[in-house]
Every structure is written in structure tokens, then in C-alpha cells.
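Novice: sequence plus predicted model, see below.
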Amino acid sequence: MGKKAVIKENVSETLKEQEKIETNIKKSGGAAQSKKLESSKFYIASSYNNTLITVTDDKGNVLAWSSAGNLGFKGPRKATPYAATSIVDGLLQKLKKFDLGKVSIFVKGVGGGREAAVRALINNNLNIQVIRDVTPIAHNGPRKKKARRV
């Protein structure tokens, strides 16, 4: 087997990357136009590689969305809890123009950003009514291996 390369990062590179992510969060804000919603839904899709959050109104129209890759995270950093909290912060920047009303949260997937995203939403004083796990679960699974004949 080949050797694994260990990447050493400088503090300056990490700071530059952090500034880049913060500017992407600031850029993601939209025009100021106030809109009152009766209810809104947050859909959190968390995989082993990325976290994606979509916000819709009660009819299903997308108000805003964001992902870790959209904010500038690359590679394995996209699936981290820190990336998930950054996604929530960026989305709430975009959604400042909306009064979200009653909030429902739907979580799908098994990634690392799943719990962090829910915690970040709870900490932002939203009027959360429901948190529901909608991760698909297989009922039967794949076909079994054929029986051995001896």
C-alpha cells in the first residue's frame, strides 16, 4: 500500500479560509423586502459528505437554500458540525427579510452536521413547532445469498 500524505496547514491559510467563508455568508444575503409567513419548513439533508438545508413556505415554495460547498467548504470539511452551523447562520442572514412564523424542521440522513444544524436552529429563538426525522428506512433490504448445498 502507498503512504498517506499528511497535510500540515499554516495558521495564515486557515485564517484566509475562514475569512473566505465569512464573506460568502455575507454575500448570500438578499434584497430587503419584508414578508410575513404563517409557517415555514426547514429541510436538513445530512450525508456523510455534505449538509444541505432548504427553507420553504407552507405551500412548498423554496425561500432559500444553502450547503457547505456553497459557503466555500471543500472536501471532508463539508460534513463537519461547524459547517452545519455556518449554513444555518448564512440561511438566517438570507431570511432576515421574512417573518418565518411557526417553524417545522425535517431532518433526513445520518451525517455529522445533522445534530449541529438542529441545535443551531434551536439557539436562534425561532418559533419551532415540530422536529421530525424523515430518514428513509429500508423495509426488506437486498436479496439474500443463495443457500449452500453440501
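Specialist: Received the coordinates, thanks.

Novice: contacts and neighbour counts: CA atoms only from here.
Specialist: Will do.

Novice: run through who's touching the longest helix belonging to the chain.
Specialist: Criterion DSSP state H: the longest helix present in the chain is helix 11-27. Outside helix 11-27, the residues within contact range by CA atoms under 8 Å, 6 or more residues apart in numbering are Leu71, Gly72, Phe73, Ser86, Asp89, Gly90, Gln93.

Novice: chain center to that helix: distance?
Specialist: Here the centre of helix 11-27 is set off from its chain's centre by 18 Å, with CA atoms, centre = their mean, to the nearest Å.

Novice: ok, second structure coming up, stack it against the first:
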Amino acid sequence: MSAIIDTKIYIKCTLNNTIINITNAEGDSLYSISAGHLQFKKSKRTSAYSAKICLQKALDKVKTFKPKYISVDLKGLSFARMAILKELKNINDLPIVLFTDSTPRPFNGCRKRKQRRI
């Protein structure tokens, strides 16, 4: 049985904010939320608590769409990443069939500075 994914959840964790975007299979945005939308300001946006609340609001909205299969795409490195992973692990009432991590990684990067001689 191959699952046809009809809802995709994109989670982007930056050092300053957490942004969650819900799309349909074609990529049309259905709902978007961030920690800033939830009145978390300045350094409070970076906390794991704000990411957890943001994810809970997004998942409540996903339940109203009544999806058959869900794909989750996580991108970025921040403190909120582990809180989001823990929260996603405890979900039983949503049919999440695919979980991908598309965090960009440098292949070799820029040339290093030459070492200072003392």
C-alpha cells in the first residue's frame, strides 16, 4: 500500500523564530503560523516553549482539514528543534506517514582564514 500524501507540514527552526507552514499536495499554502504571530516578542520567540505552542496551534488547524496522510518536513537548527521532535513523537491521532529532515549542510564551505603567527 502506497500512501498518497494530501497534507504537508513544513517546519523551519531558525535561531530567532519558528515558522510552520501547512500546504496541500500541490504546494498551495493552507495555513501559516510563527512564534511572532502568537505574540511572543524578541528573545521569547527562540524558546522551546514558544515552538511547542506554535506546533500545537498548527496541529489543531490540521485536524480541521481531516487529512488522510501527512508529511512533515523539518529544516534548521535551534533550541526549539528537540521540543518539536518530542511533541511530534507523542501524536497518535494524526496519520503522519513521512518525516524528512532537509536541514542544509555545507559540503566544504568557504576557505578558512590563515592561521595567525605569534
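Specialist: Ah, there it is. In this text the structure is predicted, and so the values were computed from the model without any measurement.

Novice: chain neighbours aside, what residue packs nearest to the aligned residue in structure 1 for Gln39 of structure 2?
Specialist: In structure 1, Gln39 of structure 2 lines up with Gly72, judged by TM-score structural alignment. In space, Gly72 of structure 1 comes closest to Ile21 once its chain neighbours are excluded; the distance is 5.6 Å by CA to CA, 6 or more residues apart in numbering.

Novice: in the longest helix of structure 1, which residues are buried?
Specialist: Ile21, Glu22, Ile25 (16 or more other CA atoms under 10 Å).

Novice: which part of structure 2 matches that helix?
Specialist: The aligned range for helix 11-27 of structure 1 is empty, by TM-score structural alignment.

Novice: do the same with stretch 45-55 of structure 1
Specialist: Counting by TM-score structural alignment, stretch 45-55 of structure 1 falls onto residues 12-22 of structure 2.

Novice: how long is the matching stretch end to end?
Specialist: Taking CA to CA, to the nearest Å, stretch 12-22 of structure 2 runs 12 Å from one end to the other.

Novice: what's the match for Met82 of structure 2 in structure 1?
Specialist: In structure 1, Met82 of structure 2 lands on Glu115 (TM-score structural alignment).

Novice: on the three-state scheme, its match is what?
Specialist: helix (DSSP: H, G, I helix; E, B strand; the rest coil).

Novice: nearest residue to the counterpart of Pro95 of structure 2 in structure 1 in space, please, no chain neighbours.
Specialist: In structure 1, the residue paired with Pro95 of structure 2 is Asn127, using TM-score structural alignment. Using CA to CA, 6+ apart and skipping the chain neighbours, the partner closest in space to Asn127 of structure 1 is Lys102 (5.3 Å).
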